[in-house]
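Peer 1: Provided below are the primary sequence and the corresponding predicted coordinates.
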Amino acid sequence: MSQQPAPAARYRTRPTIVDAIRFDGTHASVLNVMHFVDAGRGTTEIRIRAAEKASGSSIEIPSPDGWVCIDAGDWLMRDANGRLARYSNTVFTADYEPLPDGEE
């Protein structure tokens, strides 16, 4: 007797709380990202590239998976495992919302 394949079903992502910061291309934003990335992890290097692209400034940040490149307007996210990931503003704001004050 063979089993019938399960029918398609709908899924949603589990609620996940992440830390994130938006890079806007300014010098102050570079410093804020540097503090965000270091956050007790001992990061000693961040690469800053000139604003030669239409998108403006970009920075590269070291991670265990290689260098993460973020452009002005992108979000840098750190998940519960400490992994860094880049998200465009469109994707980040579609997937995440600010946590209400006092909620962890």
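Peer 2: Cool, the structure landed. Just so it is clear, the model here is predicted, and its values are computed rather than measured.
Peer 1: rest of the way, CA atoms for contacts and neighbours
Peer 2: OK.
Peer 1: In the chain, what residue spans correspond to strands?
Peer 2: Under the criterion DSSP state E, the chain contains strands at 19-22, 47-53, 56-63, 66-71, 75-78, 84-87.
Peer 1: and the fifth one, what other elements does it pack with?
Peer 2: Read it as strand 75-78. Where contact means 3 or more CA pairs under 8 Å, 6 or more residues apart in numbering; DSSP states H and E, strand 75-78 is packed against strand 19-22, strand 84-87.
Peer 1: ok, now the third one?
Peer 2: Using 3+ CA pairs under 8 Å, 6+ apart as the contact criterion, the elements in contact with strand 56-63 are strand 47-53, strand 66-71.
Peer 1: switch the cut-off to 10 Å
Peer 2: Applying 3 or more CA pairs under 10 Å, 6 or more residues apart in numbering; DSSP states H and E, one finds that strand 56-63 contacts helix 27-38, strand 47-53, strand 66-71, strand 84-87.
Peer 1: this is the other structure I want to compare:
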Amino acid sequence: MSMQDRPESLDGLLGFITAALPDEPTVTTEDRAALAKLKAKKRELEAQQEAKIPGVAQYRKRPVVVDALQWTGENIVAALNFFDAGRGTTVVNINAPADRSKGWIEIPTLEGKMRASVGDWIIRGVQGEFYPCREDIFRATYEAVEG
């Protein structure tokens, strides 16, 4: 293929490659795998194009250090001390039944009262505000600060 015959788009390239790969035993598994990767890349690029909405841009969360306590249902005193250290914010309600795994803690947030279940993290934000965060989201968003 000459430079003038070279496809200008990914669609053209995929069409060219597909036409060049007859359904014969001479086509290797590696060839088919390479074509599958190209098709997957095409789908990824199309999805990215569809996701672009006028006026919408992407933003990265600024790296800030927050204090956090994981609510276990057993650490009532630690939770109370954590809230007290947060400039006088008080816990609205703690439910600590005999089976601590079913306990929860209700805290005031900027959006109103929210509950943290056992295993959730309670975070003190940069302005001293508190909010609960599920374990999976906490692990995906935060990492421990060394030192």
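Peer 2: Nice, I can see it. Here the structure is a predicted model, which means the values were calculated and not measured.
Peer 1: TM value for the aligned chains?
Peer 2: The TM-score (TM-score structural alignment, normalised by the length of the first structure) is 0.72; 94 aligned residues with a CA RMSD of 2.8 Å.
Peer 1: on that earlier part again, for Pro98 of the first structure, find the nearest of the strands of the first structure.
Peer 2: Closest approach to Pro98 of the first structure among the strands of the first structure (CA to CA): strand 19-22, 9.8 Å.
Peer 1: Show me what Gly73 of the first structure lines up with in the second structure.
Peer 2: Aligned counterpart of Gly73 of the first structure in the second structure: Gly119 (TM-score structural alignment).
Peer 1: and that match, how many residues sit next to it?
Peer 2: Neighbour count for Gly119 of the second structure, taken as other CA atoms under 10 Å: 17.
Peer 1: And it, how far from Val126 of the second structure?
Peer 2: In this view, Gly119 of the second structure and Val126 of the second structure are 22 Å apart by CA to CA, to the nearest Å.
Peer 1: follow-up on the earlier one: got the strands of the first structure as CSV, with mean neighbour count columns?
Peer 2: Output for the strands of the first structure, formatted as CSV (neighbours: other CA atoms under 10 Å):
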stretch, mean neighbour count
strand 19-22, 18
strand 47-53, 12
strand 56-63, 18
strand 66-71, 17
strand 75-78, 22
strand 84-87, 19
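Peer 1: Which one of these lies nearest to Leu99 of the first structure?
Peer 2: With distances scored as CA to CA, the stretch of the strands of the first structure nearest to Leu99 of the first structure is strand 19-22 (10.1 Å).
Peer 1: equivalent range in the second structure for the closest one?
Peer 2: The aligned range for strand 19-22 of the first structure is 67-70, by TM-score structural alignment.
Peer 1: Same list, the strands of the first structure, but as a markdown table with distance to Gly40 of the first structure please.
Peer 2: As requested, the strands of the first structure are exported to a markdown table (distance: least, CA to CA, whole Å):
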| stretch | distance to Gly40 of the first structure |
| --- | --- |
| strand 19-22 | 14 |
| strand 47-53 | 19 |
| strand 56-63 | 14 |
| strand 66-71 | 18 |
| strand 75-78 | 13 |
| strand 84-87 | 14 |
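Peer 1: Done for today, thanks.
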